[in-house]
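> need coordinates for the below:
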Amino acid sequence: MAVLRSYSREQRFLLPPDLADWVAEDDLAHFVIAAVERVTLDAFKINHRGTGKAQYHPRLMLGLLIYGYANGIFSSRRLERATYRDIGVRFVAADQHPDHDTIAAFRWDNARAFEAAFLQVLLLARESGLLKLGTVSIDGTKIDANASKIRSVRYDRMQALRAKLAADIAALTARAEAADAEDAPDPQALPRELARRETLKAKLDAACARLEAEALAAHGQAKAEHEAKQAAYAARTGRRGKPPVPPDDGPDGNGPPPAPERQSNLTDPDSALMRKSARHEYRQAYNAQAVVDAEGSQLIVATGLATTPGDQPTFAATILAMEAGIGLPRTVLADAGFAGRAPVEALKARGIEPLVAVRAMQGERPYDFRPPPVAPKPDRAVREPWRLAMQATMNTEPAKALYRLRKQTVEPVFGIVKAAMGFRQFLRRGLAAVEAEWTLVALAYNAKRMARLCAA
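This next block holds a predicted model:
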C-alpha cells in the first residue's frame, strides 16, 4: 500500500523570524546585499528636506532592482508583486513592499547609483583576485527600443503630413468656433479632435527640426573637412591632381535639406532602425555594447550605447571611458565591425594594443546549409597602411591565440543577458535613460556572474 504524506492547507504557519532561513546560502541575494552596502549614500537621489512620508532606503531599492533584473523581473509592477510572492525578493526587500510607482521613480532618478554600484562590483572582483583587466573583448548587440518601427516617418512624408494636419487643424478650429456660436450640445468633441491633431503636428515639427539640425551639423563637418583637404592640396608642389570638390551649400548656403529617405521615430527619437545583418529584418533598436574581461572572469567591465548600427563610431570612446573607473586594459579584441583608422590610432596613443579584424575572420564552412552565391563578391583589396599593419599583426600566432578568446568571452554574455535573464527590450526611452538601464542590466549580470564565481 502506498504511503502518502498528509497535508492541510488550513494549517496556520508563519514565516521564520529570519527570512534568511528560507534563502539558500549560495543564493544571489546574499551577494547583491553585500554589493549595495558598498555604495555611498551620496550616489543616490534622496529627499534631504525631511518632508513627506519616510523614504525607502536607497540601498534597499537598488538591491531590489539588481536582484529583479538578474532574475528576469524588469517591470516595476512585477517587482512589486514579487515582494509578496518571491522569497528571494522578499529577503532582499527586507519584507518591505514599495509600490510600482516608487520603484519606477527610483529607476528613473538614480543613474549615478547604478554606475557607482557597477564600479563597486568590479572593485570587489579585483580585490578578490577574480578580475585582472589585461585583455578585454568588445562587441555590440541590437536590443529593441521601447518603440514601434511603424512610428518611424520619412522626412518627405513628414512634410506631406504636416501640410495635411495644418489644413485639418484650420478646418477643425473653424468648426469649433461655429459650434461655440451655435451652443452645440457636445462642445468638448471638437476640442479633443483638435488637440490630438495639434499634438501629432507638434511631434512631426520636432522630428523635422531634429533631422534638419543633423543635416546642418553634417554640412558643417563636410565644410571643415573640405577646408583641410583644400589646404593640403594648396601646399602640394608639382603635379597636384584634381582639386577637392566643395560640399553642396544648398539654396540658402547652409547645406542641402535632409535626404527624403531620412527617418525619425516619433515615440523614441534616439532609437533607429537597425538589423543584425542583411539576412535579418529591420527593428527599432539601440546598439548596446559591452566590454568583457577575456582573462577568465567574463565580467562586463564597461558598457556603451550607440544609436547607429555600426560599432566603429563609439569604439575608442567606450574603451577610453574605462580610465575613470576600473582602469584601462592592455589589449582590446574586436571584430571587423570596429575596424577604423581613427579609433585604432586613438587607442594606440594611450598605450592600448587593439587587435581588430580588418575583414571577416571566419572562413568558409565545409558543410554550409546555404547554397553558395551565384556571383560571389571578390574580397576587397587591403591598401590602407594601418590596415596592412593590422593584418600583419593579426597573422602572427600570438595574436591569433588571443583573438580566439573574443567570441568565447563577449558573445556568451549577450546570450546570457537575452536568453537566461530574458532582457530583449528596453523599458525606458531616450538615449540617457536607455544608457542608465543598460548599466543596470550589466550590473545585474555581473552580480549574477560574481555570485557564481564565488560559489565555485
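
> switch to C-alpha atoms for all contacts and neighbour counts from now on
Fine.

> how about the secondary structure of the residue lying closest to Phe423 once chain neighbours are set aside?
Distances taken as C-alpha to C-alpha, 6 or more residues apart in numbering place Val417 nearest to Phe423, at 5.8 Å, with adjacent residues excluded. When classified by DSSP: H, G, I helix; E, B strand; the rest coil, Val417 comes out as helix.

> surely Val417 meets Leu443?
No: using C-alpha atoms under 8 Å, Val417 is not in contact with Leu443; the gap is 11.0 Å.

> which one's more surrounded, those two?
Neighbour count, other C-alpha atoms under 10 Å: between Val417 and Leu443, Leu443 has more, with 29 against 19.

> okay, and the residue nearest to the spatial centre of the chain sits in which element?
Nearest to the geometric centre of the chain sits Ala288, at 3.7 Å (C-alpha atoms, centre = their mean). Ala288 is located in strand 283-293, with elements delineated by DSSP states H and E.

> likewise Ile143?
strand 135-144.

> another for comparison:
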Amino acid sequence: MKRFVEGADREQATLFPESLEDWVGEDNPVRVIDVYVDELDLAELGFAGVDPKTTGRPSYHPSVLLKLYIYGYLNAVHSSRRLEREAGRNVEVMWLTRRLAPDHKTIADFRKDNGPAIRKVCARFVELCRRLGLFAEASVAIDGSKFKAVNNRDRNFTEAKMKRRMAQIEESVARYLHQLESADRQERSKARAMKIDRLSEKIAKLQEEMQRLEALDKQRLAQPDNQISLTDTDARSMATSGRGSGVVGYNVQAAVDTTHHLIVAHEVTTSGSDRSQLAPMSKMTKAVLGVGKLDVVADRGYFTSEQILECVEADVTVTLPKPQTSNNKLRGRFVKSDFRYVASKDVYICPAGETLKFYYTNEEKGLTLRRYWTNACASCAIKSKCTTGAQRRITRWEHEHVLEDVQRRLDENPQAMRVRRETVEHPFGTLKARMGATHFLMKRLKNVKTEMALAVLAYNLTRVMNIIGIGPLMRAMRA
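Next comes the predicted model:
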C-alpha cells in the first residue's frame, strides 16, 4: 500500500540547538562576510557612526548594517524591508547580526548615507584578490550593459517621444472636435447634451496634458542631452541590442579578468554609448591591478580612434574589431582594407595595381587626415567596382598605424572575440539575475553606484569562494 511522506506533529516538543553557533556550519558563506567586515577599518573607510555619541538613543554599529547588506546582495535580497524581515526569521542573519533586528528605515538610511564608504569596501576586496594572486595575468575584457532604473518609460521624455506624444494628443483632439461638430448637428436631446459634455471634458483634459508636455519640453531642452526623467532625474533612455527596444536606466561598465572572471573595475554612467569608455576603463583597471602594461579586449562598440591612441599612450594593448561604416562592400565595391599601404613610400596600392600618392593634409573633427589618390581612375577597367566618382580617394589618419596594429592583433588571434564574450557577458547575466527584473531600487547616480558596488562585491565574493574555498579565503582575510 502506497503512502505519502508524513510531516512532524506541530504540537510535538522539539529540542533545538542551544546556541546560534550550532546552526551555522564552518563552511557557511556567512562566516566569510563576518570575517571580512570585522577585518576592515570602517572609520578609515569613512563610515559614519563608528564612534557612538555619548547622548541620545544607542545606535547600531555600521559593521552590523554592512554585514546585513552584503548578506542581502549575496542572496538576492536587496530591499530594506525584506532585509528587516530576514533579520527576524533567518537563522544565518541572526547569527551574523547577533540577533539584532534594525528597522527598514535604519537599514535604508545606512546604504543612502554611506555610499562612498561602501564603494571602498568593494575596492578593498579587489585588493585582497590581487594579494591572493588571482590576477596573475594582466588581461581583462571590457564591456557595458544597460541596467533598468526605477524610472518608467512613460516618465522619460526624449525629443522623439515628446513629438510622438504631442502628435497623438493633437490627433485625439481633432477626432473629438469632429465628433463634437457631428453632435451639434443632431436634434436636441438629453443624450446629445451628455455626449457634448463628455467630449468637451475629454478635450479639456487633453489640452491640459498638452500644456504639461509643453512645460516639460522646455525643461527637456535645458538638459545637455535633451532628455528628462521625472522619477529618477539621472536615469537616461538608452538603446539595447534588441531591435527597436530600449531601457530607461544606466550603462554599467565592467572590466573582467580573463582567467577567473572576477570584476576588477566597474563604473556606472549615464551615457548610452560605449564609445568614450575604453580609455577611462582601461586606465582605471591598470591602476587597480598596479601593473605597468595591460591587455584589453572589447567589442566593436568601443572602437574610437582617439580612445585607442589614448590606450596605447598609457601602455594598454587593445584588441577589438573595427565597425564597418561604409556601404561599399554591400554594393559590391572595394573598401579601404582592399587598398594596401606601403609605409616606406607612403603610398597606397589599389586592387588594379595603381599607386595612390599623398597630396595634402587637413583636419576634421580634431583629427589630422592625409589624402591619397591617383589620376589613373578614368581609364581603369575595374573602376565600376571601386567608385562612381571621377577618382577614388583614400583618407589616412596620422596615427593610422595604431589602428593597423589593432587589426593585426585581431587577425593573429581570431579567438579574442569569443574569449571576450565568454569572459564578460557571464558576470552581467549573473548580476542581473540576482538584482531581479527592476535592477536598481534607488534613485540618482550616486546611490545607484552604491547599489552596483554591493552587487559587484557579492559577485566577487561568490567567485573567490568557489575558486579557493571558504576556509582559505577566511585565513587570507585574517592574514
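
> related to what we said a few turns ago, now the strand holding Ala288 of structure 1 on structure 2. Mean distance?
After superposition onto structure 2, strand 283-293 of structure 1 sits on average 1.1 Å from its aligned residues (mean C-alpha distance after the TM-score superposition for structure 1).

> I'd like the next helix or strand past that strand.
Following strand 283-293 of structure 1 toward the C-terminus (DSSP H and E): strand 300-306.

> what does that next one correspond to over in structure 2?
Per the alignment by TM-score structural alignment, strand 300-306 of structure 1 matches residues 263-269 in structure 2.

> would you map the strands across the stretch 201-350 of structure 1?
263-265, 272-274, 283-293, 300-306, 331-334 (DSSP state E, counting those that start in this stretch).

> hmm, who's touching the fourth one?
When contacts are taken as C-alpha atoms under 8 Å, 6 or more residues apart in numbering, the neighbours of strand 300-306 of structure 1 outside the stretch itself are 122, 286-293, 314, 318-319, 322, 326, 435, 438-439, 442, 445-446.

> could you redo the last one with a cut-off of 6 Å?
For strand 300-306 of structure 1, the surrounding residues in contact (C-alpha atoms under 6 Å, 6 or more residues apart in numbering) are 287-292, 318.

> mean distance between that strand and structure 2 after superposition?
Mean deviation for strand 300-306 of structure 1: 1.1 Å (mean C-alpha distance after the TM-score superposition for structure 1).

> check the second one too.
Compared with structure 2 after fitting, strand 272-274 of structure 1 has a mean deviation of 1.5 Å; criterion: mean C-alpha distance after the TM-score superposition for structure 1.

> likewise the last one?
In this overlay with structure 2, the average offset of strand 331-334 of structure 1 from its partner residues is 0.8 Å by mean C-alpha distance after the TM-score superposition for structure 1.

> in structure 2, what range does that strand match?
Going by TM-score structural alignment, strand 331-334 of structure 1 sits over residues 295-298 in structure 2.

> what does the second one give?
When strand 272-274 of structure 1 is aligned against structure 2 using TM-score structural alignment, it corresponds to residues 236-238.

> how about that stretch: buried residues?
Using 16 or more other C-alpha atoms under 10 Å as the test for burial, stretch 236-238 of structure 2 gives 236-238.

> try stretch 282-296 of structure 1
Buried-residue list, stretch 282-296 of structure 1, by 16+ other C-alpha under 10 Å: 283-295.

> for Ala254 of structure 2, see how far away Pro280 of structure 2 is.
11 Å (C-alpha to C-alpha, to the nearest Å).

> A strand includes Asp355 of structure 1, no?
Careful, residue 355 of structure 1 is Leu and not Asp. Yes: assessed with three-state DSSP, Leu355 of structure 1 lies in a strand.

> counterpart of it in structure 2?
Per TM-score structural alignment, Leu355 of structure 1 is aligned with Thr319.

> and that match, what is it in contact with?
The contact partners of Thr319 of structure 2, taken as C-alpha under 6 Å, 6+ apart, are 297, 406.

> how close does it sit to Glu18 of structure 2?
In terms of C-alpha to C-alpha, Thr319 of structure 2 sits 59 Å off from Glu18 of structure 2.

> what of Glu201 of structure 2?
Distance, Glu201 of structure 2 to Glu18 of structure 2, using C-alpha to C-alpha: 70 Å.

> between these two, who's got more neighbours?
A direct count of neighbours by other C-alpha under 10 Å for Glu201 of structure 2 and Glu18 places Glu201 higher, at 12 against 8.

> map Met281 of structure 2 across to structure 1 for me.
Match for Met281 of structure 2 (TM-score structural alignment): Thr318.

> oh, I was asking about Asn151 of structure 2
Under TM-score structural alignment, Asn151 of structure 2 pairs with Ala147 in structure 1.

> confirm that match sits in a strand?
No: Ala147 of structure 1 is assigned coil when assessed by three-state DSSP, not a strand.

> check the burial of it by counting its neighbours.
23.

> how about Ala117 of structure 1: what's its closest non-neighbour residue?
Val39 (5.8 Å).

> strands along structure 2, start to end?
139-148, 156-157, 228-229, 236-239, 246-257, 263-269, 294-297, 316-319, 340-342, 347-349, 355-364, 367-373, 394-397 (DSSP state E).

> now these as a markdown table including distance to Ser80 of structure 2?
Formatted as a markdown table, those follow (distance: least, C-alpha to C-alpha, whole Å):
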| stretch | distance to Ser80 of structure 2 |
| --- | --- |
| strand 139-148 | 19 |
| strand 156-157 | 26 |
| strand 228-229 | 25 |
| strand 236-239 | 25 |
| strand 246-257 | 21 |
| strand 263-269 | 22 |
| strand 294-297 | 38 |
| strand 316-319 | 41 |
| strand 340-342 | 61 |
| strand 347-349 | 64 |
| strand 355-364 | 52 |
| strand 367-373 | 51 |
| strand 394-397 | 54 |
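
> for these, which one sits closest to Tyr71 of structure 2?
strand 263-269 (18.6 Å; C-alpha to C-alpha).

> check which helices and strands the strand holding Ala288 of structure 1 is in contact with.
strand 135-144, strand 272-274, strand 300-306 (3 or more C-alpha pairs under 6 Å, 6 or more residues apart in numbering; DSSP states H and E).
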